[in-house]
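K.L.:
Coordinates only, no sequence provided:
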C-alpha cells in the first residue's frame, strides 16, 4: 500500500500490477525528473491544438446542426408531410434526448474499453446514416425511430471530447478550449431553400447526413486517441505531451472497469452537485431553444423578423462564453466565480422577461437575449468535472452523470412552456427562476466542498515536490484516494 503521509511510493512501484495502472505509467517512469523548456512546450501545445481543435470543433458543429435539423425541417413542411398532430412534433424533439440519456452510461463504458477516437468516429458515421434515414420517413413512427437512434449515436461526442481534453491539456488550459469547442455549435439555414424533386425538408436531412458521414471517415484517420500512441507526434514529443499533463494528476486512460471507482463516483457529493447543476442549467436551455422563436413571434414580429431577431442571442452566447472561458483559463480557481457572475445577466434577463410589458417589445427582446448568458455556466461546469475527477472509471461515471443531467434538463424544460400561456409563458419563467436558485446553491456547494478537501490536504501539499501526486495520478488512483490531489475551482 501507499503511505500517503510520508509520500513513500517506492514499495508500490515495485509491486504494481501493470494492467491496473494508467496507460501512460510506463512512459512516465521513463521520463521522471526530465524537464522540457518553455519554448518547446509552447511549440508542442500549438501542434496539439492544430491537430485536435479543428477536428473536435467541426464534429461538434455538425452535432449541433444535425440535432436541430428537425427545427429547420418544420419550417419547410415536415409536420404536414409526415401528418404530425397534437404533441407528436414536441415528442420528436424529446425522443432525441431519451435516446441520448438511455445510451449515455453504456457509451461511457465503451469509450473506456475501446480506442476513444475510433469509437467516436464510428458513431459519427452511424449518426450521419441515421440522419439521412430521416428523409425516408413518412410518418411519426418513422421519424420517432430515427430521432431516438440519432440521440443514441450522438451520445458519445460530449463524454468523448471531455476525456480527450483531460488527456491532452493541462487543467488551466481546459476551460478556454472547452469554450471554443462549444462555440463551434453553429447552425445553417441556407440548405432549406434548395429546390428539387423532393420536399426541401428531405434535402436538409440528406445533405447534412451525407456531410456528417464523410466527416466521420475523416476523423477515423486523423483524430488521435491519446499522447501514448499519437502518430502525428515524434517519440520525444509524445513523452513531452505526457509529461506536461502530469500535474493534472488525472492520468490518461485505463481500460479496466473498476467497481470501487464506480461506487466512489456514485457516493461522491461532487458527482451529485454536478448532476443537479446540469439538470437546472439545461432545463432553461431546453425551453428557450425550443420556444425562443415563439416568444419573439408573440411580441408581434413577422416570421422573417423572428428568424433574424434570434441572431443576437447567439452573439450573446459567443461573447459571454468566450470571455468566461478565457478568464477561467487565465486565472487559477476562477471557474466557479465566473459561473456565478454569468448567472447575473441570466437572472436579470429572466426578471425583465417577467416584468417588462408586452407594449415594450424591444425591451423584452433585450431581456431575452441576455438570458442566453447561461451557456457559459454549463460550459465551465464541464471543465470543473474534467479537472477535478481522477481514476478513469470514476471519470467515465462522473461524466455520464453530468450528461444524464444535461439530457434530463433538456427533456423536461420545454414542458414548462405551456402553449396556452403564450407569449408570457409564466410557468416557464417561474421554472427559470427556480433553476437559477438551485444553480447558485450547487455552485456554492461545489466551492465549499472542493475548498474543504484542499484544506484537509494542505500539510501534504505544503512541499514543492509534487512528484508523489503525479505518480499516483498515473497509477489510476482517484482524486479522493490520492491525498496529494489538489482540486481546482
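P.N.:
Yes, it's here. Here the structure is a predicted model, which is why all the values come from computation and not from measurement.

K.L.:
going forward, measure contacts between C-alpha atoms and count neighbours the same way
P.N.:
Noted.

K.L.:
State the three-state secondary structure for residue 43.
P.N.:
helix (DSSP: H, G, I helix; E, B strand; the rest coil).

K.L.:
Just give the number of residues close to it.
P.N.:
11 (other C-alpha atoms under 10 Å).

K.L.:
contacting residues around it?
P.N.:
Listed by C-alpha atoms under 8 Å, 6 or more residues apart in numbering, the contact set of residue 43 is empty.

K.L.:
how close does it get to residue 230?
P.N.:
For residue 43, the distance to residue 230 (C-alpha to C-alpha, to the nearest Å) stands at 16 Å.

K.L.:
ok, now residue 388?
P.N.:
According to C-alpha to C-alpha, residue 388 and residue 230 sit 25 Å apart.

K.L.:
same deal with residue 167?
P.N.:
According to C-alpha to C-alpha, residue 167 and residue 230 sit 12 Å apart.

K.L.:
next, the one to line up against it:
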C-alpha cells in the first residue's frame, strides 16, 4: 500500500518513536522558545497568499506580455518599417530564447544568495528599459540586440518566482499557487490582444508607428511596476517583514513537517549543486517540461498570426485571441486546484497532454476555419495547465533549497531553449494552415507524454523500494550494520540524515 507523499514509512516512524526519549535522536524544533499558540494557520496562509500571489502574478503578466507582444506588433507593419524579411523576423524571436535560457540557472543561485525584493525588482526595471528601447529601433540589428538583452533581463523571473513560492508553501499547497501565478500568462495573452488593439490608435503620434508604441507603452509600465516592487516583494519566510516572529516560526515549522528540511536556511555548498546535476529527476524533468514549454511559446507567439491567416484582419485577429486565453486561464487554475487536492500530478499531465495532442491533430487535418478555431481551445489544454503542474511536480520531488533552485532553473531553462525551435516552425510560406508548425508542436507533446510516463514509472519504483526498507539508513552510534551503513549511510540522528540526503532520505516519499 502506497503512503501519502511526504509521510514517513512505518519503519522510520518506529525508529523515531523508539528514540523519542533520547535528545540526540530528536529532530530539532525550529525556534523552540517561541510561543505560536496564538497563530491561526488558515488565516496565516491567506495572509501570505494576499501578500505574494497578486503582485508576483502581475510581474509575470508583464513579463510574458513583453516577450510575446512582438507577435501583436507584427500585425501592424513592423516588418515593413524595419525592412526585415520573414527569416529575419523568426531569428529575432529565436535569439531571445538563447539568452533567456543561459542566464536562468545563475539567476536562481543569485536569488537565493541575495534578497528577492532586490534581485527580482532589479531584473524587472532592466527588462522594462530594454522593452521600451525596443520601440525605438530602426533596423534589424537594433531589434536583434534588444531581443537578446530582453532575454537576459527576463531570465530570472519565472524560475526565480517558482522557486521562491516553493519556499513558502507545503508540497500539497504549491500547485494551485503556481497555477494562479502562471495564469498571468494566459491573462497576458488576452490582455495583450486588447492592449495592442487599443495602442494601435496611437499610430503616427510623435512620428512613431503603432507597433513602436506597443513596445514603448508596455515597457514604461514595466519600469513603473519594477520600481514599486522594491517595496512590495517580500523576502524568504525567516526574514519576511510582514510576519511577526510567531508567524515566521509557524511557516518554517509547517514546511519542515512537510519534509522541507532546509526551510530554516541552508548554506551554499557545491555539494548541493552537484546533487541536482547528478539527479535523474532533473534530466527527465527537463524533457517533461519541454513537452509543454515549446508548444507554449509556439502557441503564444503565433496565435494572432494563425487567426489572421484564417481570414481575420489585424485587430479582429487580436480580439479573437481573448476568449482562447480566458479559457486557458480557467482550465489552468482548475487543474492546479484538483492536482493539489487529489495529488497524482503526473496523471493530470498525461490526461491534458492527450487532449492537447488531439487538438493539434485536428489543426493538422482541418481545412475549415471554424473547426481550426475550436481545435485551438483543445490545444490550450495540453499546454497551459501542464506548465505549472510540471513545475509543481518537479518542485515537490526535490528537497534542499539550493538543490531545488538549481533543478527548477535547469528544467525551465531547457524548456525555454526549445522555445527557439518554436520561433522558426511557423513559416509564412506555410500559411494559412501551418502543417509543419502544428506537426512539430505535436511531436513535442509526444515527448511530454513519453517522459511523463517514464518519470511516473521510476518514482513509483523508488517509493516501493523505500517502503520495503531498501533505502533505510543506520541511525545511532550504538547500531552496527556495516552493509546497510555502506549502502545507505550511517548518521547520529534522523535529523542529520534528512539534512544530508534531502529527498534521498529513506522516509521521503515522492509525489506521483
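P.N.:
Done, it's in. Every value quoted in this text rests on a predicted model; they were computed, and no experiment measured them.

K.L.:
Got a TM-score for the two of them?
P.N.:
The TM-score (TM-score structural alignment, normalised by the length of the first structure) is 0.87; 466 aligned residues with a C-alpha RMSD of 3.0 Å.

K.L.:
Which one's more surrounded, residue 388 and residue 230 of the first structure?
P.N.:
In this view residue 388 of the first structure and residue 230 are compared by other C-alpha under 10 Å, and residue 388 has more residues nearby, 22 against 16.

K.L.:
Just tell me what the more buried one corresponds to in the second structure.
P.N.:
With TM-score structural alignment as the criterion, the equivalent of residue 388 of the first structure in the second structure is residue 397.

K.L.:
tell me the SS of the residue lying closest to its match once chain neighbours are set aside?
P.N.:
Of all residues not flanking residue 397 of the second structure in the chain, residue 510 sits nearest, at 5.4 Å (C-alpha to C-alpha, 6 or more residues apart in numbering). Classification of residue 510 of the second structure using three-state DSSP returns coil.

K.L.:
and the equivalent of residue 510 of the second structure over in the first structure, how many neighbours?
P.N.:
Superposed on the first structure with TM-score structural alignment, residue 510 of the second structure falls opposite residue 487. Counted with other C-alpha under 10 Å, residues neighbouring residue 487 of the first structure total 20.

K.L.:
Next, find the distance separating the residue nearest to residue 397 of the second structure from residue 467 of the second structure.
P.N.:
Where residue 467 of the second structure is concerned, residue 510 of the second structure sits at a distance of 12 Å (C-alpha to C-alpha).

K.L.:
With residue 46 of the second structure instead?
P.N.:
Distance from residue 46 of the second structure to residue 467 of the second structure, by C-alpha to C-alpha: 35 Å.

K.L.:
the more surrounded of these two?
P.N.:
residue 467 (21 against 11).

K.L.:
about what we covered before: I'd guessed the residue nearest to residue 397 of the second structure sits against residue 396; true?
P.N.:
Yes. With contact defined as C-alpha atoms under 8 Å, residue 510 of the second structure counts as touching residue 396 (7.4 Å).

K.L.:
What is the aligned counterpart of residue 338 of the first structure in the second structure?
P.N.:
So residue 338 of the first structure corresponds to residue 348, using TM-score structural alignment.

K.L.:
now its match, nearest residue through space, not along the chain?
P.N.:
Nearest one to residue 348 of the second structure, counting by C-alpha to C-alpha, 6+ apart, is residue 339 at 7.0 Å.

K.L.:
need the contact list for the one you found.
P.N.:
175-176, 345, 348, 389.

K.L.:
which of these are the two that sit furthest away from each other?
P.N.:
176 and 348 (13.3 Å; C-alpha to C-alpha).

K.L.:
okay, and the common contacts of those two?
P.N.:
335, 339.

K.L.:
Looking at those two now, which is surrounded by more residues?
P.N.:
residue 176 (23 against 20).

K.L.:
Quick check: buried residues in the helix or strand where that one lies?
P.N.:
Element membership of residue 176 of the second structure, judged by DSSP states H and E, is helix 171-199. Neighbour counts over helix 171-199 of the second structure (16 or more other C-alpha atoms under 10 Å) mark 171-197, 199 as buried.

K.L.:
With stretch 60-74 of the second structure instead?
P.N.:
Applying 16+ other C-alpha under 10 Å to stretch 60-74 of the second structure flags 60-74 as buried.

K.L.:
same check, this time on stretch 236-252 of the first structure
P.N.:
237-252.

K.L.:
contacting residues for the match of residue 338 of the first structure?
P.N.:
335, 339, 386.

K.L.:
Inside helices: which ones of those residues?
P.N.:
Secondary structure from DSSP state H places 335, 339, 386 of the contacts of residue 348 of the second structure in helices.

K.L.:
Just name the closest of the residues you listed to residue 300 of the second structure, please.
P.N.:
residue 386 (14.9 Å).

K.L.:
Can you name the residues that contact the closest residue to that closest one other than its chain neighbours?
P.N.:
Using C-alpha to C-alpha, 6+ apart and skipping residues adjacent in sequence, the residue nearest residue 386 of the second structure is residue 349, 5.6 Å away. By C-alpha under 8 Å, 6+ apart, the contact list for residue 349 of the second structure reads 382, 386, 389-390, 452.

K.L.:
In CSV, list those residues along with distance to residue 162 of the second structure and secondary structure.
P.N.:
Output for the contacts of residue 349 of the second structure, formatted as CSV (distance: C-alpha to C-alpha, whole Å; DSSP: H, G, I helix; E, B strand; the rest coil):
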residue, distance to residue 162 of the second structure, secondary structure
382, 20, coil
386, 14, helix
389, 11, helix
390, 11, helix
452, 20, helix
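
K.L.:
neighbour-wise, which of the residues you listed leads?
P.N.:
Those, ranked by neighbours (other C-alpha under 10 Å): first place residue 386, 33 neighbours.

K.L.:
wait, what's in contact with that one?
P.N.:
Counted by C-alpha under 8 Å, 6+ apart, residue 386 of the second structure has contacts 292, 332, 348-349, 352-353.

K.L.:
likewise residue 300 of the second structure?
P.N.:
68, 189.

K.L.:
Helix or strand: which one has the alignment partner in the first structure of it?
P.N.:
Using TM-score structural alignment as the criterion, residue 300 of the second structure maps onto residue 289 of the first structure. If you go by DSSP H and E, residue 289 of the first structure is part of helix 269-297.
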